[in-house]
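Colleague: next one to model:
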Amino acid sequence: MTETTGTLATIEDVRDLYFPGTPLSLRHLFGPGTRRDKVVAHVMARAGSNRIRDKNIRELHGLPLMAYSIIMAREMGADMVLLNTDSEEYRRIGERFGAQSPFLRPTPLGDDDVSPGLASYYAMRRLLESGYPVGVWIDMYPTSPFRSLRTLGRFMEILRKAGTCVSVGMMPPPARRAYLPGKGDTPIRLDYDESLFFYKPVGTFLGQNLDAERRYWRHYEAVVDPIELIDIDTERDWALAETILENRLFDFGVRLP
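Modeller: From the prediction side, this is the model:
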């Protein structure tokens, strides 16, 4: 934990607080003779929000925002859709759409400045220690509601072959010249290889085989449809998503409720 705030900052912090005396790695759970073959789609939806209050359950074109991720996770064939939430209300809403919440997220893991990866690790460990034979873990962020069945099928196929699949969005390269505060009109030059591609992970699909022996390479797959790259963080993002849905500009590949 950080010394100044007591906030959980690392996976080690989560392990020490909730799973004391256990290894950090999951290798001991995947020894010879163990069978863990279930696919879990993990949807993180804590209560509240900074910019849009309770956005995860706010209705977007007739459905709670998080329902889009839950529905598509089920359609892609996940054995379980695990809703990781700290709210009984969110749990009830998620269950209406087929998610399961066998436990609630502890309050310290719901703080604004706690990395989503720590909440994911906690849920993964809880589910494994409950005896559920999860072998593949896929994070699907509820703020990314646009996923087509075709895209998810492509990601699942890559995940089966590579053992990992991380969705990414391409980024424009940085400027060649930049100005620093206090440096007047003298620019600095940024040199980089012209052949490089710049990208960042997006919340569409972050999948991995939990058995390290079955992770053959780390695969990054670009999301090419700009609509699928929409991440709802502001009211402007929300309005854009509403417009897309109202005008039927996106094909999910399935019929939504």
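Colleague: please count neighbours and contacts with C-alpha atoms only from this point.
Modeller: Noted.
Colleague: can you map out the strands along the stretch 51-200 of the chain?
Modeller: All strands of the stretch 51-200 of the chain, identified by DSSP state E, counting those that start in this stretch, fall at 59-60, 63-64, 80-84, 134-139, 164-171, 177-178, 188-189, 198-209.
Colleague: now, of those strands, which is deepest in the fold?
Modeller: Mean neighbour count (mean count of other CA atoms under 10 Å) peaks for strand 80-84 among the strands of the stretch 51-200 of the chain, with a mean of 25.
Colleague: who are the neighbours of it, in terms of helices and strands?
Modeller: When contacts are defined as 3 or more CA pairs under 8 Å, 6 or more residues apart in numbering; DSSP states H and E, strand 80-84 packs onto strand 38-44, helix 65-75.
Colleague: could you dump the strands of the stretch 51-200 of the chain to JSON lines with distance to residue 15?
Modeller: JSON lines is the format used below for the strands of the stretch 51-200 of the chain (distance: least, CA to CA, whole Å):
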{"stretch": "strand 59-60", "distance to residue 15": "35"}
{"stretch": "strand 63-64", "distance to residue 15": "32"}
{"stretch": "strand 80-84", "distance to residue 15": "17"}
{"stretch": "strand 134-139", "distance to residue 15": "18"}
{"stretch": "strand 164-171", "distance to residue 15": "23"}
{"stretch": "strand 177-178", "distance to residue 15": "42"}
{"stretch": "strand 188-189", "distance to residue 15": "44"}
{"stretch": "strand 198-209", "distance to residue 15": "20"}
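Colleague: to compare against the first, here's the next sequence to fold:
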Amino acid sequence: MNILALIPARSGSKGVPGKNTKLLGGKPLLAYTIEQALEVSLFSKVILSTDCEQIAAVGKEWGAEIPFIRPASLATDSASSIGVVQHALDFYKEKGETFDAVCLLQPTTPFRAPHLISECIQKMKTENWDAVVSMLPVPHEFNPHWVFESDEKGALHIATGEKEIIKRRQELPNAYFRDGAVYLTRTEWLEKGSFFGEKLGFVLSNPTTFVNIDTLSDWDKAEQLIQQLKENS
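Modeller: Model (predicted):
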């Protein structure tokens, strides 16, 4: 498969100002994701999509390709990730280059293992999924069969629509949530505006190294994880 690894890193973060180039454990946040992507031999290209020349310079220093500077319209708070990916695909299509799939790797999940990325690719190849996404298990107390939603009158109903709640934890079906580390999607579905397609597979991430950096408290957690990893190495 011809796969494009795309690392999105826009400027203007509000939760953690300048987070993509902010030093985490002595190196820029986005450097972790670039290094992981470059360790995977299954990518045709590893590119950084950014609207910022400074971020681009840091990305290039750490080994990512910088084929373009992303338009400002695709770097706002409301800009969608799918739009960012489609922009990159259109850029290469104009040059006569196409890809079978794109692997979106967000810098905000810096501790994914390279083998997790490879596992997603192999799973797509061997099991013919439209997309493969990294996931983590939902704790049983937040399982959708135990979650309630309120209606317009304030009455609560089981989120799944069932009338009776599942009483025993052991009977709950497995549930998962996206951890943000890997989104691998076939190009035909990305062009239709979907990261998931109709047949979605998943690979489990490591919960002990999970952090998705959006706030300063998330950053503090990442710093603590780095310290723990150093102590355990």
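Colleague: which one in the first structure is aligned with residue 16 of the second structure?
Modeller: Matched by TM-score structural alignment, residue 16 of the second structure corresponds to residue 52 in the first structure.
Colleague: try residue 118 of the second structure
Modeller: Counting by TM-score structural alignment, residue 118 of the second structure corresponds to residue 153 in the first structure.
Colleague: what about stretch 189-208 of the second structure, how long is it end to end?
Modeller: 32 Å (CA to CA, to the nearest Å).
Colleague: what's the offset of that stretch from the middle of its chain?
Modeller: Distance, stretch centre to chain centre, for stretch 189-208 of the second structure: 10 Å (CA atoms, centre = their mean, to the nearest Å).
Colleague: show me which residues of it are buried.
Modeller: 189, 190, 194, 195, 196, 197, 200, 201, 202, 203, 204, 205 (16 or more other CA atoms under 10 Å).
Colleague: residues touching the second one, list them.
Modeller: Pointing back at residue 190 of the second structure there. With contact set as CA atoms under 8 Å, 6 or more residues apart in numbering, residue 190 of the second structure has these partners: 82, 85, 86.
Colleague: going by distance to residue 148 of the second structure, which of those wins?
Modeller: residue 82 (30.4 Å; CA to CA).
Colleague: gap between that closest one and residue 61 of the second structure?
Modeller: Remark: distance between residue 82 of the second structure and residue 61 of the second structure (CA to CA) = 26 Å.
Colleague: comparing those two, which residue is more hemmed in?
Modeller: A side-by-side neighbour count of residue 82 of the second structure and residue 61, using other CA atoms under 10 Å, places residue 82 first with 16 against 11.
Colleague: distance check, the residue nearest in space to the middle of the second structure against residue 4 of the second structure.
Modeller: The centroid of the second structure falls nearest to residue 180 when counting by CA atoms, centre = their mean (3.2 Å). Separation of residue 180 of the second structure from residue 4 of the second structure (CA to CA): 17 Å.
Colleague: coming back round to it: so what corresponds to the residue nearest to the centre of the second structure in the first structure?
Modeller: In the first structure, residue 180 of the second structure lands on residue 203 (TM-score structural alignment).
Colleague: residues touching that match, list them.
Modeller: 139, 140, 141, 142, 143, 144, 167, 231.
Colleague: ends of stretch 164-183 of the first structure, what's the gap?
Modeller: Using CA to CA, the end-to-end distance of stretch 164-183 of the first structure comes to 44 Å.
Colleague: which other residues reach it?
Modeller: With CA under 8 Å, 6+ apart as the test, stretch 164-183 of the first structure has contacts from 155-156, 158-159, 185-191, 197-209, 215-224, 229.
Colleague: quick revisit: for the match of residue 118 of the second structure, which non-adjacent residue is closest in space?
Modeller: Using CA to CA, 6 or more residues apart in numbering and skipping residues adjacent in sequence, the residue nearest residue 153 of the first structure is residue 76, 6.7 Å away.
Colleague: swap in residue 181 of the second structure?
Modeller: residue 109 (5.4 Å).
Colleague: state the number of residues packed around the one you found.
Modeller: Using other CA under 10 Å, residue 109 of the second structure is surrounded by 22 other residues.
Colleague: counterpart of it in the first structure?
Modeller: By TM-score structural alignment, residue 109 of the second structure lines up with residue 144.
Colleague: these two touch, right, that match and residue 228?
Modeller: Yes: using CA atoms under 8 Å, residue 144 of the first structure is in contact with residue 228, at 7.3 Å.
Colleague: would residue 12 of the second structure count as being in a strand?
Modeller: No: Residue 12 of the second structure is assigned coil when assessed by DSSP: H, G, I helix; E, B strand; the rest coil, not a strand.
Colleague: roughly how far does the closest residue to it other than its chain neighbours sit from residue 61 of the second structure?
Modeller: Leaving aside its sequence neighbours, residue 12 of the second structure sits nearest to residue 18 (CA to CA, 6+ apart; 6.8 Å). Going from residue 18 of the second structure to residue 61 of the second structure by CA to CA gives 17 Å.
Colleague: same question for residue 76 of the second structure.
Modeller: Residue 76 of the second structure is 25 Å from residue 61 of the second structure, by CA to CA.
Colleague: now residue 127 of the second structure
Modeller: Distance from residue 127 of the second structure to residue 61 of the second structure, by CA to CA: 36 Å.
Colleague: now for residue 144 and residue 228 of the first structure: what residues contact both?
Modeller: residue 204.
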